[in-house]
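J.: sequence and predicted structure, then a few things I'm wondering about:
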Amino acid sequence: MADRAAFAAARDGATGLVIGEPLLGKVSGKPSFLIARRLADADGRFRGLVSATADLDYFVGYWRRMDLPNDAHVALVRAGEGQVLVRLPETPAISATSLPALKAATAEAPLSGRYVPAPDRLGFYQRVGDLPVYLTVSYSEAAVDAGWRAWLWTFLLFPAAAILALLVLLALARRQTRVEARANLEVTRARAALATANTRLEQRVAERTADLQESNAEVQRFAYIVSHDLRAPLVNIMGFTSELQRLRGDIFPDAPAADPTLREDFDEAIGFIQSSIDKMDRLIKAILMLARQGSRVFQPEPVDMAALMRSIVDGVAHRALSAEATITVGPMPDLVIDRIAVEQVFSNLVDNAVKYLRPGVPGRVSVSADAENGRARFRVADDGRGIDPGDHGRVFELFRRSGAQDRPGDGIGLAHVKTLVRQLGGTISLESAPGRGSTFTVVLPVKPQDGHPAR
C-alpha cells in the first residue's frame, strides 16, 4: 500500500475513518489523499482495510465554481497536526499564525467556530462529518477597516456628515453579516457533500466485507465438497486394484508356459496404480484438513512454550539420533495462544529441519526465542541442505516443494504453517542458502491483542 501510515493506524486499532498522507498519482500525476476504514472479523481481529482516494483537484474545481470573493481563502486542513491537504488560492503562503490559531480554536470547539488566521483576516471552520478534517474559509478585513477609518475621519472633520457615516457603518456591518452567512452556507454545502461521500464509502465497505466473508465461506465449502466427492471414485479404484492383486495368481499361474514378461509388466502397472492412489489419497486428506482448519475457532490459553518445545523435540529424537543430529532448545517465553495451532507450527518446522539435514554430515538444529514489546520471536535454525533464494516464496505455496525431491512429502506443511501463523496474528520469514542451512523466524503475539484476537 502506498500509504503505510494509514495502514499502520488501521492495523493498530484505529476506529472510524483514517486519513492518509497527500500523494501524487503515479499515472494521473494528480494529488489525492487516502480515506480508509479498518476491516475486522466477528471477533474484532484485524483482517485488512477498505480504502478510497479523494481527488484533491475535485475540491479546487468545486470551490472555483462557487465564485468566492478574490480575497477569500478556502482550505482542507487535517486535524491534530494541522496539515493542509489542499488550499485555494495556493499563494500567498499561509500565515505563520493561521494553523496554531485553528488548532487552539478547535481544541475549545471541536465541531465548528471562528478563529483569527492573521491580524487582518477573519476565519471560520467546520469539521467534515466523521473525518478528521476541517474545512476553513477566511476573508480579509482590510477593505472594511479602510472604509471605516476614512468615514471616521470625515465624521470628525465635518459633524454634519455624522448621520451619513453612521449609515455607512451600518451598511458595512450588514455586509460583514452577509459575508459570514455566505461563508457558513458554503461550509454547510461542503460538509453535506463530504457526508454523502462518507455514507457511500461506508456502504461500499459493508458490501465488500459481506462479499469477502461469503467468498471465504464458499471456498471452504467448495474444498470440502470436492475433496469428499473425489474420495468416492478413489475408493472404487483402490478396491478394484486390490481385487486385481488378489486374482494375480489366477491370471498368471506358476506354470512354465506363463509369459514372465507379461507378469512383470502386470506387477509394475499395479505398483504404479497403488502409488498414485496413495499420493491422491494424501492430497485429498490435506485439502480436507485445510478446509476444516479454515473454519476452526481458536481457543487461547496459557502455554508453557519450553515444555511444548521439549515435547516436540522428544517426538523427533529417534530420527535425529539416526541422522547423528543434535537438537538444542533455548529459553522460551510463555504465550497465551491456541495450543493446537502453535504446536502444529513448530512440529512442522522442527520435523523439516531434521528431515532435510545433509546426508553423512552430523547435523545441528537449534530452537531459540526472545520477547519484546508484546511480541515473541522464535527461530528454528539448522545446518542442512538449505533452500535456494529463488524458492523462498515458493516453499510457502500449497503443493510446492524446493530442491531435490528425495524426501517424502506433498508440499503442504509450510503452506499450512503460514496459514496458521497468519491466523494467530503473526508472521513467518525464511533465511536460507544452499549448503548453509535454513532459519525460519516466527513472530507471534505474547497474548491476543486488541484488534488482533485469535480467530
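T.: Yes, it's here. Residues are numbered from 1 along each chain as shown.
J.: going forward, measure contacts between C-alpha atoms and count neighbours the same way
T.: Noted.
J.: longest helix in the protein, by residue count?
T.: Taking DSSP state H as the criterion, the chain has its longest helix at helix 162-246.
J.: just give me how far the helix or strand following it sits from the chain centre.
T.: Per DSSP states H and E, the first helix or strand lying C-terminal to helix 162-246 is helix 248-251. Centroid separation for helix 248-251 versus its chain: 62 Å, with CA atoms, centre = their mean, to the nearest Å.
J.: centroid residue for this protein?
T.: Gly48 (3.9 Å; CA atoms, centre = their mean).
J.: confirm that one sits in a helix?
T.: No - under DSSP: H, G, I helix; E, B strand; the rest coil, Gly48 sits outside any helix and is assigned strand.
J.: isn't it up against Arg38?
T.: Yes - here Gly48 reaches Arg38: they are 6.4 Å apart, a contact under CA atoms under 8 Å.
J.: can you give me the helices for the chain?
T.: Counting by DSSP H, the helices of the chain are 4-11, 56-65, 98-108, 142-157, 162-246, 248-251, 260-294, 305-315, 317-322, 339-355, 413-423.
J.: among the ones you listed, which is nearest Val329?
T.: For these, proximity to Val329 was assessed by CA to CA; helix 305-315 is nearest, at 7.2 Å.
J.: one step back: the longest helix of the chain to helix 56-65, inter-axis angle?
T.: Using axes from the mean of the first three to the mean of the last three CA atoms, to 10 degrees, the direction of helix 162-246 lies 150 degrees away from that of helix 56-65.
J.: hold the first one in mind and look at this next one:
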Amino acid sequence: MVEETSEFKVLLVDDRDENLFALETILKDENYHLVKANSGKQALAYLLKDLDFHLIIMDVLMPGMNGFETAALIYEREKLKNIPIIFLTAMDIEGNIYKGYKAGAVDYISKPIIAELLKVKVRAFVELSEKNRQLVRQEKMLRAANRKLEWEITERKLSEAKIKALNEDLAKKLEQLQSLDSFNYSISHDLMSPLNSITGLAGLLQTMYPEKFDDEVLEIVNHIMGSVDRMSNLIKDLLSFSRQANAEISKVDVSMRALVDDVMEEVSKTMPVTNVEIVVHELPNAYCDNSMLKQVWINLVSNAIKYSQKTPVPKVEIGGKHENGDLIYFVKDNGAGFNMAHYNKLFSIFQRLHSESEFNGTGIGLAVVKRIIERHDGRIWAQSEVGKGSEFYFTLKAKENLLE
C-alpha cells in the first residue's frame, strides 16, 4: 500500500477547469501532489521539465491535441514511457478501447466519475508505479554491481597473469643465481688447489736454499706469500658467501652469550685483542642456525676490533634486547667509522669503504652477514661517523612469534 506520509506526483490533464477541480476535490485527501494541466501541450511541457510523476490522469476529448495523441507523444520518449496513464472519457469505451491501449493507456474511467472507483484505481496504479521505480533502481544497482564485478574479475585475472609472469621470472632468476653460486663455489674451490701449491713451493724454497736467498729475493718471496694469503682469504670468503645460498637452515635454541664467548675465543687466536676493552651486555637467547650466526658474530666482532685498533683507547660493545616482538643485537666500536654517504655500498659484495693499505680485508664479510640475516627473515643496518666509530644492528624473530 502507498504510505500515508509519502507524497506521489499525479498529473491531471483536462481542458475544462471544472473537471480539474472535481478531480482535485476527490483526490485531495489521498496525500498526492497534484499538478494540473489544461491541455496536452501543457502536460508535455510539465513532463519534459519533471520526470518524477507516478501517474497521469487525462481526458480523451481535448481541443487541439486529444488524449490519445498526447499519450503517443509522451511514450515516444524513453524516460516517460513507464508513467502509467488513466484515460477519462464519456465516449463509447468499447468502440475506442483498442485505440486507447495502442496509445499507451493502462486503464479507463468513464464519465461521470465515481469518486471511490477513481480513488481505488489511482491508489493501485500509484503503488504499482512506485514498485516499478524501485525495480528500475534495483536493476540499475544490479547492473552497476555486475559491471564492478566484471571489472574486478578482469583485474584479478590480469593480476594473476602478472603474478604468474613475475613468479616465472623470479624462478628463472633464482635458477640463474643458484647456478652462479654453484659456479662461484666450483671456481673458488678449484682455485684453492694451485694457491696451496704456490704457498707450499715458496715455503719449500725458503727452507731448502736459505743460503741462496739474499734480501731482495726474500722480499720478492714474501710479497708472493702475502699475495697468496690475500687471494686465499678472498677465495675462502667467496666460498662462504656461495655456501649461504644453498645451505639449509637448521634452527635450534641458541645461547647467544655462550656463542659470543666462543666467538671471542676464536677471534683472539687470529688478531690481537688484549689492548681492546670488550664489554658484553645482556644477550637474549635466540632460535636460529648456530653455525650461521657464529659467522655473523665473527665478522661483526672482528671488524669492530680491526677498525678500532688504531684508536688510543679502543672499545667494543656487544649486546641485545627484545623489542616489538623482535630480538635486536648490536656490535659497537669507537674506531675509524665510515662516511654514511657511501652506506649503499656497505653490504654489497667486493665493496670496501677503506683501502687495503688502511685495513686489510676482502669486501665479502658483510655481504655474507647480510645474506645470513635475511635468510633468518631478519634485517641488518648500521650507523657511523668518520673517526667516531660504527654501530651495527641486526634482528632475529623471537621464537614465540615464529611459532604463532
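T.: Perfect, thanks for sending it. None of the values given here were measured: they were computed from a predicted structure.
J.: would you mind reporting the TM-score between them?
T.: The TM-score (TM-score structural alignment, normalised by the length of structure 2) is 0.62; 302 aligned residues with a CA RMSD of 4.1 Å.
J.: would you turn the helices of structure 1 into JSON lines with mean neighbour count and distance to Val443 of structure 1?
T.: Listed next are the helices of structure 1 as JSON lines, based on neighbours: other CA atoms under 10 Å; distance: least, CA to CA, whole Å:
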{"stretch": "helix 4-11", "mean neighbour count": "18", "distance to Val443 of structure 1": "16"}
{"stretch": "helix 56-65", "mean neighbour count": "14", "distance to Val443 of structure 1": "39"}
{"stretch": "helix 98-108", "mean neighbour count": "17", "distance to Val443 of structure 1": "40"}
{"stretch": "helix 142-157", "mean neighbour count": "13", "distance to Val443 of structure 1": "62"}
{"stretch": "helix 162-246", "mean neighbour count": "14", "distance to Val443 of structure 1": "25"}
{"stretch": "helix 248-251", "mean neighbour count": "12", "distance to Val443 of structure 1": "56"}
{"stretch": "helix 260-294", "mean neighbour count": "15", "distance to Val443 of structure 1": "20"}
{"stretch": "helix 305-315", "mean neighbour count": "16", "distance to Val443 of structure 1": "14"}
{"stretch": "helix 317-322", "mean neighbour count": "14", "distance to Val443 of structure 1": "25"}
{"stretch": "helix 339-355", "mean neighbour count": "19", "distance to Val443 of structure 1": "11"}
{"stretch": "helix 413-423", "mean neighbour count": "19", "distance to Val443 of structure 1": "8"}
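J.: those helices: which one's closest to Ile387 of structure 1?
T.: helix 339-355 (11.6 Å).
J.: residue contacts, Glu404 of structure 2?
T.: Residues near Glu404 of structure 2 by CA atoms under 8 Å, 6 or more residues apart in numbering: none.
J.: what's the spacing between it and Gly378 of structure 2?
T.: Going from Glu404 of structure 2 to Gly378 of structure 2 by CA to CA, to the nearest Å gives 17 Å.
J.: swap in Ala336 of structure 2?
T.: 27 Å.
J.: the two: which is more packed in?
T.: Higher neighbour count among Ala336 of structure 2 and Gly378: Ala336, with 23 against 17, using other CA atoms under 10 Å.
J.: correct me, but that one touches Lys388?
T.: Yes - the pair Ala336 of structure 2 and Lys388 qualifies as a contact (CA under 8 Å) at a distance of 6.4 Å.
J.: which one in structure 2 is aligned with the residue nearest to the centre of structure 1?
T.: By TM-score structural alignment, Gly48 of structure 1 lines up with nothing in structure 2.
J.: distance of Gly48 of structure 1 from Leu424 of structure 1?
T.: In terms of CA to CA, Gly48 of structure 1 sits 15 Å off from Leu424 of structure 1.
J.: circling back to that earlier point, CSV please, covering the helices of structure 1 and showing distance to Arg364 of structure 1.
T.: Listed next are the helices of structure 1 as CSV, based on distance: least, CA to CA, whole Å:
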stretch, distance to Arg364 of structure 1
helix 4-11, 38
helix 56-65, 59
helix 98-108, 61
helix 142-157, 81
helix 162-246, 39
helix 248-251, 48
helix 260-294, 30
helix 305-315, 13
helix 317-322, 9
helix 339-355, 9
helix 413-423, 21
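J.: and those helices: which comes nearest Gln126 of structure 1?
T.: Using CA to CA, the helices of structure 1 put helix 162-246 closest to Gln126 of structure 1, at 6.6 Å.
J.: I'd say Ser51 of structure 1 and Arg37 touch.
T.: Yes - look at Ser51 of structure 1 against Arg37 with CA under 8 Å: they come within range, at 6.4 Å.
J.: quick one: which of these two has more around it?
T.: Set side by side, Ser51 of structure 1 and Arg37 show more neighbours around Arg37, with 23 against 20, by other CA under 10 Å.
J.: now which residue in structure 2 aligns to the more buried one?
T.: Aligned partner of Arg37 of structure 1 by TM-score structural alignment: none.
J.: quick check: Arg37 of structure 1 touching Ala9?
T.: No - taking contacts as CA under 8 Å, Arg37 of structure 1 lies outside contact range of Ala9: 10.0 Å.
J.: give me the common contacts of those two.
T.: Counting by CA under 8 Å, 6+ apart, the residues touching both Arg37 of structure 1 and Ala9 are Val18.
J.: alignment lookup: Val313 of structure 1 to structure 2.
T.: Using TM-score structural alignment, Val313 of structure 1 pairs with Met264 in structure 2.
J.: distance of that match relative to Met271 of structure 2?
T.: 10 Å.
J.: Gln351 of structure 2 now?
T.: For Gln351 of structure 2, the distance to Met271 of structure 2 - CA to CA - is 22 Å.
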